[in-house]
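*Asks:* need coordinates for the below:
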Amino acid sequence: VVTVVTCALCETFNINMPQNINVLRGSCVTIPCSFDVKSKFENNLDNTCEAYWSDSTSFNSENAKLKPTKEMTGHLKKKDCTTTFNNASLLQSTKYYFRLECDKPLIYTFTQADDPPSPTLTPSTLEVEEGASVSLTCSAPAPCWSHPPALTWSPNLGQSQETLQENQDKTKVRTSVMNFTASHLHHGNKISCTAVYQKQDGSPDVTAEASLTPDISNPPSPTLTPSTVEVEEGASVSLTCSAPAPCWSHPPALTWSPNLGQSQETLQENQDKTKVRTSVMNFTASHIHHGNKISCTAVYQKQDGSPDVTAEASLTPDISCEFIFLFSNEINSNNV
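*Replies:* Just a heads-up that it's a prediction; the model follows:
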């Protein structure tokens, strides 16, 4: 909804109003407004000053269509012309003008809408790996300061917190921040935020929605340490397989193929408090291992009854052999 702010006799007055404002029929609307005058007009701001609104530039206190002086939340002597219309349905025209009757007019025009403003999701798209921490912010304009919209998440994936914030242009916005951990269960399933605007004229509430469809990638592949093996036959080798454990109560199971020796599994905690399943396999390098893939497979168990998912990491060892050749010299002795 476009708001146009103009000023008559701008060499005298400066007025600050939002460039954009949304007005919902049947609800209240608060218009943040402030102004300034040259020092020589400061004395004009006294208790006799009154404010009026009209849908015509040719108006005065007698023919003003709206006289919301009693509904003003601002104080004219403090150069605050903030005005609240408790019933925006009274605003039948698409353009209104504001007049401060201290002999200098201020002009303010705006339009109104029957549909509520849609909330905004930040970020607008979500592409993360399973186990990542996600923070979604839903923002909806609050044209009626005393009755800001109520915000609800569907599904409710975690803790959320609502605040009423003020923009630079003095308009207000209701925000809700929801924090959760990304899961494969969220992949492809719509996440929506609904803003519910309450009407003050007794008519039914109206709603507006914003949504996104998250792209949650599978469990990242496990990691092998070292990533390559180049040793001589007979050397002792220790391979470590690590796989993230986003679900602490059901960490992945790790298996080696082929199983070349003893292995031991542990569940460790990283510095960022995430957890990881590790398996260490120890074996003695042999020429029969040379060029044959060694793999570690992580098996993730689903809690929704769907099939388990697996992820694999592998390497191909380079085992060198040391050949020792024995030479014998035959010495022929001739008896003289």
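*Asks:* from now on I want contacts and neighbour counts done on CA atoms only, so please keep to that.
*Replies:* Noted.
*Asks:* in this protein, which residue is closest to the centre?
*Replies:* The centre of the chain sits closest to Leu136, judged by CA atoms, centre = their mean, with a distance of 3.0 Å.
*Asks:* the helix or strand encompassing it - contacts with which helices or strands?
*Replies:* According to DSSP states H and E, Leu136 maps onto strand 133-141. Judged by 3 or more CA pairs under 8 Å, 6 or more residues apart in numbering; DSSP states H and E, strand 133-141 is in contact with strand 120-122, strand 172-181.
*Asks:* quick check: angle from the longest one to strand 133-141?
*Replies:* An angle of 160 degrees separates the directions of strand 172-181 and strand 133-141 when computed by axes from the mean of the first three to the mean of the last three CA atoms, to 10 degrees.
*Asks:* what's in contact with strand 172-181?
*Replies:* When contacts are taken as CA atoms under 8 Å, 6 or more residues apart in numbering, the neighbours of strand 172-181 outside the stretch itself are 130-143, 145, 148-151, 157-167.
*Asks:* distance from that strand to the middle of the chain?
*Replies:* On the basis of CA atoms, centre = their mean, to the nearest Å, strand 172-181 sits 8 Å off its chain's mean C-alpha point.
*Asks:* of all the helices and strands packed on strand 133-141, which one is nearest Leu106?
*Replies:* Nearest to Leu106 among the helices and strands packed on strand 133-141 is strand 172-181 (22.6 Å), distances taken as CA to CA.
*Asks:* tell me which helix or strand comes right after that closest one.
*Replies:* The helix or strand immediately downstream of strand 172-181 is strand 191-197, counting by DSSP H and E.
*Asks:* in TSV: the helices and strands packed on strand 133-141, plus distance to Asp46 and mean neighbour count.
*Replies:* Formatted as TSV, the helices and strands packed on strand 133-141 follow (distance: least, CA to CA, whole Å; neighbours: other CA atoms under 10 Å):
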stretch	distance to Asp46	mean neighbour count
strand 120-122	42	18
strand 172-181	29	19
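*Asks:* Cys33 is nearest to which of these?
*Replies:* Among the helices and strands packed on strand 133-141, strand 172-181 sits nearest to Cys33 (CA to CA), with 12.7 Å.
*Asks:* using the three-state scheme, assign Lys70.
*Replies:* The three-state assignment at Lys70 reads helix, by DSSP: H, G, I helix; E, B strand; the rest coil.
*Asks:* tell me the contacts of Ala64?
*Replies:* If a contact means CA under 8 Å, 6+ apart, then Ala64 has 52-54 as its contacts.
*Asks:* and this one, please, so the two structures can be compared:
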Amino acid sequence: MKTEKQIILFICLLQGVWCKYWPISLPEKIEALNGSCVTINCTFTIDTKYDKDLTDSAAGVWIKDGDEANRVFDSSRPELSFKGELTGKLKDMDCTTIFYGITSNDKGKYKFRIEGNGGLKYTYELKSVSIVVLASPPKPTVQMFKDQMDGKVQKKVLEGSSMCLRCSAKTLCSSSPPTLTWSFTDRLHLNENSRLQLDQQKQTEIISDLNFTATHLQHGVTFICTITYQLQQRITTAQRNITLHVQCKNKSI
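*Replies:* Here you go, the predicted structure:
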């Protein structure tokens, strides 16, 4: 049975490079929404003797399913099948790449290859990223807190409490992030201090907080959070809801 060291040596020999293993940092799996984009966060290393070959003319290449002939992206050849861009700087050993217009046919495993001047030509064979293509976005997460500063998730609410309903979701495409919206049954009467606040967009998560003071009129009201992706040819949504159970100060409803 071959050891990992033997496998690494064998791969190095296949590439024509007497090398020590060059590490690369890639996510193991990324979810992408059909019709949207996907970002692969990527950093790599090379042997210091090739530093002079890593110039502005170097190219970052992505190979699908281990087939060297199946180059779906090459930063120096925009005519290849994947429309995208290398957002990282190869000179800084940042190979972060964004692909646009992902379809179900694009699911699979992808390996990165660096091609510079001289002898810097290397495929990172031992690590790949799997792209999983989703037909619809995952449902958002909805949680209820006593207030914004309270980290404890609540199940029941005491009338008069300051409440925060938090809806959060992953952003599957950073260049075209989704939106979160709240809706609820028409029985609901929020007080004047209630407000809807959308937190600052992060690269991987979007958050919307609904803040209000609980009253007995809100008992049994269902709050619905909807995530919406505006794609080129369609709009796709997913929902999650939560129902309030409000206790009166003197007795339970």
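*Asks:* circling back to that earlier point, ok, and the contacts of Ala64 of structure 1 in structure 2?
*Replies:* Cross-checking these against structure 2 gives 52-54 as conserved contacts, using both residues aligned by TM-score structural alignment, their matches' CA atoms under 8 Å.
*Asks:* tell me the one among these nearest to Ala243 of structure 1.
*Replies:* Closest approach between the kept ones among the contacts of Ala64 of structure 1 and Ala243 of structure 1, by CA to CA: Trp53, at 66.7 Å.
*Asks:* neighbours of the closest residue to the closest one other than its chain neighbours, how many?
*Replies:* Residue nearest to Trp53 of structure 1 in three dimensions, not counting chain neighbours: Phe98, with 4.7 Å by CA to CA, 6 or more residues apart in numbering. The tally of other residues near Phe98 of structure 1 (other CA atoms under 10 Å) stands at 23.
*Asks:* what about the helices in structure 2?
*Replies:* Residue ranges of the helices in structure 2, as given by DSSP state H, are 4-14.
*Asks:* hang on, the earlier thing: how close does the strand holding Leu136 of structure 1 sit to structure 2?
*Replies:* After superposition onto structure 2, the average distance of strand 133-141 of structure 1 to its aligned residues comes to 1.4 Å, using mean CA distance after the TM-score superposition for structure 1.
*Asks:* report the buried residues of that strand.
*Replies:* Of all the residues in strand 133-141 of structure 1, those buried under the rule 16 or more other CA atoms under 10 Å are 135-141.
*Asks:* could you tell me where it falls in structure 2?
*Replies:* Per TM-score structural alignment, the counterpart of strand 133-141 of structure 1 in structure 2 is residues 162-170.
*Asks:* could you do stretch 109-117 of structure 1 as well?
*Replies:* Residues 130-138 of structure 2 are where stretch 109-117 of structure 1 aligns, taking TM-score structural alignment as the criterion.
*Asks:* over to that stretch now: how far is its first residue from its last?
*Replies:* Counting by CA to CA, to the nearest Å, you get 18 Å between the two ends of stretch 130-138 of structure 2.
*Asks:* equivalent analysis for stretch 155-174 of structure 1, please.
*Replies:* Across its full length, stretch 155-174 of structure 1 reaches 19 Å end to end, with CA to CA as the criterion.
*Asks:* now it, how far from the chain's geometric center?
*Replies:* Distance of stretch 155-174 of structure 1 from the chain centroid (CA atoms, centre = their mean) equals 12 Å.
*Asks:* swap in stretch 172-186 of structure 2?
*Replies:* Relative to the chain's own centre, stretch 172-186 of structure 2 is displaced by 15 Å; criterion: CA atoms, centre = their mean.
*Asks:* could you do stretch 128-137 of structure 1 as well?
*Replies:* 9 Å.
*Asks:* count of neighbours near Cys81 of structure 1?
*Replies:* By the criterion of other CA under 10 Å, Cys81 of structure 1 has 25 neighbours.
*Asks:* and it, what's its match in structure 2?
*Replies:* Per TM-score structural alignment, the equivalent position to Cys81 of structure 1 in structure 2 is Cys95.
*Asks:* Met93 of structure 2 reaches Thr43, doesn't it?
*Replies:* Yes - counting by CA atoms under 8 Å, Met93 of structure 2 does reach Thr43; the two are 5.7 Å apart.
*Asks:* what touches both of these two?
*Replies:* Residues touching both Met93 of structure 2 and Thr43 do not exist when contact is defined as CA under 8 Å, 6+ apart.
*Asks:* what angle do the strand holding Leu136 of structure 1 and strand 191-197 make?
*Replies:* Computed by the same axes, to 10 degrees, the angle separating strand 133-141 of structure 1 from strand 191-197 equals 30 degrees.
*Asks:* centre of the chain to strand 133-141 of structure 1, how far?
*Replies:* When distances are taken as CA atoms, centre = their mean, strand 133-141 of structure 1 is centred 5 Å away from the chain's centroid.
*Asks:* Val309 of structure 1: which of the contacts of Ala64 of structure 1 is nearest?
*Replies:* Of all these, the one sitting nearest Val309 of structure 1 is Trp53; the distance, using CA to CA, is 65.8 Å.
*Asks:* give the aligned equivalent of the closest one in structure 2.
*Replies:* In the superposition onto structure 2, Trp53 of structure 1 corresponds to Trp62 when matched by TM-score structural alignment.
*Asks:* tally of neighbours for its match?
*Replies:* Close neighbours of Trp62 of structure 2, defined as other CA under 10 Å, add up to 24.
*Asks:* and the gap between it and Asn34 of structure 2?
*Replies:* In this view, Trp62 of structure 2 and Asn34 of structure 2 are 19 Å apart by CA to CA.
*Asks:* what comes up buried for the match of stretch 109-117 of structure 1?
*Replies:* Going through stretch 130-138 of structure 2 with 16+ other CA under 10 Å, the ones that come out buried are 130-134, 137-138.
*Asks:* and for stretch 26-38 of structure 2?
*Replies:* For stretch 26-38 of structure 2, the buried set under the neighbour-count rule, 16+ other CA under 10 Å, comprises 26, 30-38.
*Asks:* now do that stretch: distance from first to last residue.
*Replies:* Counting by CA to CA, the length from the leading to the trailing residue of stretch 26-38 of structure 2 is 14 Å.
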